[in-house]
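Engineer: Predicted coordinates and the sequence they were generated for:
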Amino acid sequence: MSSSTVANRYAQALFQVSLKKGTLEQSIEELRAIKTVLKTTPEFSQFLSNPKISKEQKHSFIRTSFQSASQDVITTLLLLVDKKRLDILESMIEKFVSLSFEAQNIAEATVYSAKALTEQEQEQIAQVFASKVGKARLLINNVVNADLLGGFKIRIGDRIYDGSIKSQLDRLERQLVTGTR
């Protein structure tokens, strides 16, 4: 069985439990925090994947490291340790977040802009583009990109909406070069 299939099964199981208990938002936050720890602290992953360290030590380490996490998330982590499946943790977290957002009709958007957007600007963009993509809510992640000159570019899933001045200038240049207008 492929790693992505196994990750999907674990994500689906945790999703069903969180949905039933009404803790989707909490589980998303906790799993994202765990993913951040994995990415920023390679020693954490090395410790958990070390075969010389016993399951009990790993269990204890997880419980103390994530003592504020919900029991369902902790149980899932412990199960991954028991089954020696910690290699799928990141993909399981991504799948869980995807399932949760789909159930809540939420999408994530990355907005590239020449300068940092204010909260009000982010809310306006979220309102306008949520209806365009058929979602109830849009979560905005603002990335400052000085190459844009002005305007912004939005990526929602596999869609890109480009309203940057740079892209408008590039289109104008192509039209001038080809002689069409």
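Structural biologist: Cool, the structure landed.

Engineer: rest of the way, CA atoms for contacts and neighbours
Structural biologist: OK.

Engineer: Break down the chain into its helices, ranges please.
Structural biologist: 3-21, 24-40, 42-49, 55-65, 71-82, 89-104, 119-132, 165-178 (DSSP state H).

Engineer: hey, which of the ones you listed is tucked in deepest?
Structural biologist: Here the criterion is mean neighbour count by mean count of other C-alpha atoms under 10 Å, and of the helices of the chain the winner is helix 89-104, at a mean of 19.

Engineer: Quick one: work out the angle between it and helix 3-21.
Structural biologist: Comparing the axes of helix 89-104 and helix 3-21 via axes from the mean of the first three to the mean of the last three C-alpha atoms, to 10 degrees yields an angle of 50 degrees.

Engineer: residues in contact with residue 128?
Structural biologist: By C-alpha atoms under 8 Å, 6 or more residues apart in numbering, residue 128 lies in contact with nothing.

Engineer: if we go to 10 Å?
Structural biologist: Taking C-alpha atoms under 10 Å, 6 or more residues apart in numbering, we find residue 128 in contact with residue 138.

Engineer: one more structure, for comparison:
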Amino acid sequence: MSDSVVANRYAVALFELGQEKLALDQLLTEVQAVQTVFNESQDLTTFLSSPSISIEKKKALLKDAFKDVSKELLNTLFIMTERHRETEIPAMTRAFISMTNESRGVAEADVYSVRALSDEEKQSLEKVFAEKLGKNSLYITNIVDPSLIGGVKLKIGNRIYDGTISRKLERIERELVSANK
């Protein structure tokens, strides 16, 4: 069974539980916190994936690390640990966040720019691209990339909208090279 399928199943179960208990907002916030912890702590992932550490110790660490999360999320983490699916927790969090955003008509966008974007620039991009994609809103993560020279590049799901100067220069170069042949 594929890892992403396993993570998806846990995410779906947690999502449905959140809908049933009308606690999707709270769960989303908690899952984002869990995702951040796993992204920032390689030691946690190493500890949880170690076969020499007992399940009880792993569960105790999870309970201590995530003592403020709901019992639904904590129980999901426990079940994943008991079934030796600890390494799937980060994938489960990504799948849960994606499902929640999809249910709300929200898309996540990585916006690459030469400098940090102002709030007005983010709102302008959000308005234009949310409308273009038929979404209610965009959750924008701004990534500063000085190699772009200018302009912005958006990555939304598997779509890329590239309006950077470096990309335009590449196109001009290709046209010049092909014209000289």
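Structural biologist: Right, received. Where do you want to start? The structure displayed is predicted, hence computed values, not measured ones.

Engineer: so which of the helices of the first structure comes closest to residue 111 of the first structure?
Structural biologist: helix 119-132 (8.6 Å; C-alpha to C-alpha).

Engineer: want to try a markdown table for the helices of the first structure, with distance to residue 113 of the first structure as columns?
Structural biologist: Formatted as a markdown table, the helices of the first structure follow (distance: least, C-alpha to C-alpha, whole Å):
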| stretch | distance to residue 113 of the first structure |
| --- | --- |
| helix 3-21 | 33 |
| helix 24-40 | 24 |
| helix 42-49 | 31 |
| helix 55-65 | 36 |
| helix 71-82 | 35 |
| helix 89-104 | 24 |
| helix 119-132 | 11 |
| helix 165-178 | 10 |
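
Engineer: can you tell me how far the closest residue to residue 80 of the second structure other than its chain neighbours sits from residue 127 of the second structure?
Structural biologist: Counting by C-alpha to C-alpha, 6 or more residues apart in numbering, residue 80 of the second structure lies nearest to residue 86, which is 5.7 Å off, once chain neighbours are set aside. Plainly put, residue 86 of the second structure is 38 Å away from residue 127 of the second structure if you go by C-alpha to C-alpha, to the nearest Å.

Engineer: Of all the helices of the first structure, which one is nearest residue 145 of the first structure?
Structural biologist: Residue 145 of the first structure sits nearest to helix 165-178 of all these, at 11.2 Å, using C-alpha to C-alpha.

Engineer: and the closest one, how far from the chain's centre?
Structural biologist: Centroid separation for helix 165-178 of the first structure versus its chain: 34 Å, with C-alpha atoms, centre = their mean, to the nearest Å.

Engineer: Show residues contacting that helix.
Structural biologist: Identification of contacts with helix 165-178 of the first structure by C-alpha under 10 Å, 6+ apart yields 114, 147-153, 162, 164, 179-181.

Engineer: Mean deviation, it versus the second structure?
Structural biologist: Aligned to the second structure and superposed, helix 165-178 of the first structure gives a mean residue distance of 2.4 Å (mean C-alpha distance after the TM-score superposition for the first structure).
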